[in-house]
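1. Next one to model:
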Amino acid sequence: MAMHKLNQAKEACLICGQENVEGIHICNQLICDSCQKRIVETDVTDWKYKFYMNKLAKLRIGQKGRVMETAVIHAGSGGEAGKS
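-> This next block holds a predicted model:
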């Protein structure tokens, strides 16, 4: 198993840009475990939430390597931000 990880090409995290093998892939793009955890734990009223949503808006949704469209995510829309 360790040898398999050594042979994997490193990818840059979509959020932080760090090269990381560990993480999740969404639309063939890596989000490292550290960023994933920070995104999940960030409150929608925190300024970092908008930062993460802007980064996630760069996700390219494609099919077989072709870019079909870009996902558009609006920070605060439909979430808890508008609730009091």
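2. CA only for contacts and neighbour counts going forward, please
-> Will do.
3. what sits against Ile39?
-> 49, 52 (CA atoms under 8 Å, 6 or more residues apart in numbering).
4. Here is a second sequence; please produce its structure as well for comparison:
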Amino acid sequence: PVSPTNGRSFKLDELYQLLDCRTVDVVRLTPELILIIDDEGKFRHPAYLNLLATYLWYQHQPEARGQDSIVGRAILCHDKQFK
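-> I've put the predicted structure just below:
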């Protein structure tokens, strides 16, 4: 588990370091829960499928099944933890 350094919300620089990336994307799961993901995860070598993040996404947004998947690191958090 990870928590914001300031105890409230993640800052972009912090997310870049935690996810080891240069750009992030937000995947909304519920009105309050989000996944913050490496936006360029699919272009990494080696790239790896994040089964847990993909499963969570499919459970909350079934229309995504068979259309796309989440590759690379992801952080699950409350939407108030990312501004």
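5. TM-score of the superposition?
-> A TM-score of 0.30 describes the superposed chains when it is computed by TM-score structural alignment, normalised by the length of the second structure; 46 aligned residues with a CA RMSD of 3.8 Å.
6. so where does the nearest residue to Ala74 of the second structure once chain neighbours are set aside fall, helix or strand?
-> Nearest residue to Ala74 of the second structure, sequence neighbours excluded (CA to CA, 6 or more residues apart in numbering): Ile37, at 4.4 Å. Using DSSP states H and E, Ile37 of the second structure maps to strand 33-38.
7. helices and strands around that strand, which ones?
-> Applying 3 or more CA pairs under 8 Å, 6 or more residues apart in numbering; DSSP states H and E, one finds that strand 33-38 of the second structure makes contact with strand 24-28, strand 74-78.
8. Relative to Leu51 of the second structure, which of those is closest?
-> Leu51 of the second structure sits nearest to strand 74-78 of all those, at 10.6 Å, using CA to CA.
9. now the closest one and strand 24-28, what's the angle there?
-> Orientation check (axes from the mean of the first three to the mean of the last three CA atoms, to 10 degrees): strand 74-78 of the second structure against strand 24-28 gives 50 degrees.
10. re the thing from before, these two touch, right, the residue nearest to Ala74 of the second structure and Leu19?
-> Yes - judged on CA atoms under 8 Å, Ile37 of the second structure makes contact with Leu19 at a distance of 7.3 Å.
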